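Got a predicted model here, sequence first, then my questions.
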Amino acid sequence: MRTDVYHNRMQLVRAARDVIGHRGSTDVGIREIASVAGVGTATLHRHFSTKEMLIDEVSVVRWSRMEDYARRGVRPGYTPLQNVLAILEAFTRMTTADDRFITAAGLTVGRAPRAIHPIREAFEPEFAALWIQAQREGMLRRAADPRDAVELAGAIRDRTRRIQMMTMLTAGICAPAVDAESLVSEMCLKRSK
């Protein structure tokens, strides 16, 4: 995809997320979304044939990042456990940032737009492979399930308590010998650099 085409597409996705989140409703006109994106309605229609497709694309972009992280790892040199936790932490950041949009669009944990199903189907085995590696290394509890961890991470949307909630999630999935607080703290410090 050409750089300008990709830029316009992402501008439209961000504008839809921001306008819908600000309004608290999907009852927004495409002209307003296009205007906020800095493009014409014809450009919007070249990328998305319906407003619903544009709304779904916000989730598609979020899950595409998740799939990329699971496939390639978040940072070179990360252990499987660090990658698992970094992916969950990234998801909490994305859902926290998109909270108003998610609420306005009526998205709920465990019920995703049909458009993300193929991406999520690509994400899940990659994430599960990292998860299994971390379990084999004794870093994650045997009874912990990667799908549950993703659902719980997706429910974290309180900006003021995100780190504490991520720490609780981490403590719940990690083996007893793992210092969850230190791991989450270290991860967040690396993220801010």
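The structure has been received and is ready for your questions. All figures in this text were calculated on a predicted structure; none of them were measured in a lab.

From now on I want contacts and neighbour counts done on CA atoms only, so please keep to that.
Noted.

so the closest residue in space to residue 24 that isn't next to it in sequence is in which element?
Closest residue to residue 24 in three dimensions, ignoring its sequence neighbours and counting by CA to CA, 6 or more residues apart in numbering: residue 104, at 4.7 Å. With elements delineated by DSSP states H and E, residue 104 resides in helix 99-105, which encompasses its position.

Flag every buried residue along the helix or strand following that helix.
Proceeding C-terminally, helix 99-105 gives way to helix 117-136 as the next helix or strand, assigned by DSSP H and E. In terms of neighbour count (16 or more other CA atoms under 10 Å), helix 117-136 has its buried residues at 119-120, 122-124, 126-135.

from the chain's centre, how far out does helix 117-136 sit?
Computed by CA atoms, centre = their mean, to the nearest Å, the chain-centroid distance of helix 117-136 equals 15 Å.

How many neighbouring residues does the closest residue in space to residue 17 that isn't next to it in sequence have?
The shortest distance from residue 17 to any residue other than its chain neighbours is 5.6 Å, reached at residue 101 (CA to CA, 6+ apart). Neighbours of residue 101 under the rule other CA atoms under 10 Å: 25.

Equivalent analysis for the one 5 residues further on, please.
Applying other CA under 10 Å, we find 12 residues neighbouring residue 106.

and it, how far is that from residue 43?
Distance check for residue 106 against residue 43: by CA to CA, to the nearest Å, it reads 26 Å.

same question, residue 62
Relative to residue 43, residue 62 is positioned 22 Å away (criterion: CA to CA).

alright, now check it against this:
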Amino acid sequence: MPDRQRADARRNYGRILAVAEEEIAAHGADASLEQIARIAGVGSATVRRHFPTRRALLEAVSRKRIEALAARAQALTGESDSRAALLEWLSDVVAYSASARGLAAALTYDGTEPDPLHDNTCAAVMREAGDPLLHRAMQDGAVPPGVTIADLIALIVGIVLATEHHPDPAAAADRLFRLSVAGLSPQT
């Protein structure tokens, strides 16, 4: 949102974003844009002017959490156990995504060509944040070669979306994440 926007446009943006956060928390990524506009006291066109796509709205709602996850990855980069640092960060991503409806949807690959104006910045920030952790774990031999942050984020998105209607989505997502890390082979 440019600083040179009119004061009423800035107020509308803030009101739409606040309502969107509540509606997405209550109804998930498919929250009604018309309902958001109605509650915010603006027209649908105003919502679409500020957020031309649903993904743009989801990303705006998720921005603070994504920035916190990026900062967390940076803080873990210097840890001595690179595998533990990577898994701790991924566990944080699972917990944030499970507790913030809409965040997993903001990270999904939707099959469309990237639009330079409305690219999936959440996913890009997450890749940039997690790459150093993954790269270091690979260098240490703690993660097999060929794994990418995009692979790991896709795994997390799948887990979070699969558990979003569970009575305790955070616990269910954490359990499935830990199962995916441990694998199905018995410990020897």
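Received it, and whenever you're ready, just let me know what you need. Quick caveat, the model's predicted, so the values are computed rather than measured.

Got a TM-score for the two of them?
Once the chains are overlaid, their TM-score stands at 0.59 when taken by TM-score structural alignment, normalised by the length of the second structure; 158 aligned residues with a CA RMSD of 4.3 Å.

one step back: quick check: the residue nearest to residue 17 of the first structure touching residue 13?
No: the pair formed by residue 101 of the first structure and residue 13 falls short of the contact definition of CA atoms under 8 Å, at 11.3 Å.

And residue 128 of the first structure, what's its match in the second structure?
Residue mapping for residue 128 of the first structure onto the second structure gives residue 131, with TM-score structural alignment as the criterion.

Repeat that for residue 153 of the first structure.
Pairing criterion TM-score structural alignment: the partner of residue 153 of the first structure within the second structure is identified as residue 156.

Return the distance of its match relative to residue 98 of the second structure.
As for residue 156 of the second structure, its distance to residue 98 of the second structure is 9 Å (criterion: CA to CA).

helices and strands around the helix or strand where residue 68 of the second structure lies, which ones?
Assessed by DSSP H and E, residue 68 of the second structure sits inside helix 54-76. Helix 54-76 of the second structure sits against helix 7-27, helix 82-99, helix 103-107, helix 121-139, with contacts defined as 3 or more CA pairs under 8 Å, 6 or more residues apart in numbering; DSSP states H and E.

Any buried residues in it, and which?
Within helix 54-76 of the second structure, the residues that qualify as buried by neighbour count (16+ other CA under 10 Å) are 54-63, 65-66, 69-70, 72-73, 76.

Ok, stretch 30-50 of the second structure next?
Counting neighbours by 16+ other CA under 10 Å, one finds that the buried residues in stretch 30-50 of the second structure are 31, 33, 36, 37, 40, 42, 46, 47, 50.

How far does that stretch stretch from one end to the other?
End-to-end distance for stretch 30-50 of the second structure: 18 Å, by CA to CA.

Likewise for stretch 69-79 of the first structure?
Across stretch 69-79 of the first structure, first to last residue, CA to CA, it's 13 Å.

Quick one: distance of that stretch to the chain centre.
15 Å.

swap in stretch 74-87 of the second structure?
Distance of stretch 74-87 of the second structure from its chain centroid, counting by CA atoms, centre = their mean, is 20 Å.

For that stretch, which outside residues touch it?
Judged by CA atoms under 8 Å, 6 or more residues apart in numbering, the contacts made with stretch 74-87 of the second structure from elsewhere in the structure are 89, 129, 130, 132, 133, 134, 136, 137, 140, 142, 143.

switch to 7 Å and redo it
In this structure, residues lying in contact with stretch 74-87 of the second structure by CA atoms under 7 Å, 6 or more residues apart in numbering are 129, 132, 133, 134, 136, 137, 142.

Residue nearest the middle of the first structure, spatially speaking?
Nearest to the mean C-alpha position of the first structure, by CA atoms, centre = their mean, lies residue 91 at 3.8 Å.

Now do the same for that one: its match in the second structure.
Match for residue 91 of the first structure (TM-score structural alignment): residue 93.

Not counting residues beside it along the chain, what's closest to that match?
Counting by CA to CA, 6+ apart, the nearest residue to residue 93 of the second structure once its immediate chain neighbours are dropped is residue 69, at 6.8 Å.

Now check the first structure for the residue matching that neighbour.
Using TM-score structural alignment, the equivalent of residue 69 of the second structure in the first structure is residue 66.

and its match, how far is that from residue 17 of the first structure?
For residue 66 of the first structure relative to residue 17 of the first structure (CA to CA), the value is 18 Å.

Then residue 88 of the first structure?
According to CA to CA, residue 88 of the first structure stands 21 Å off from residue 17 of the first structure.

quick one, which of these two is more surrounded?
A direct count of neighbours by other CA under 10 Å for residue 88 of the first structure and residue 17 places residue 17 higher, at 26 against 23.

Now which residue in the second structure aligns to the more buried one?
Per TM-score structural alignment, the equivalent position to residue 17 of the first structure in the second structure is residue 24.

contacting residues for that match?
For residue 24 of the second structure, the contacting residues are 31, 101, 102, taking CA under 7 Å, 6+ apart as the criterion.
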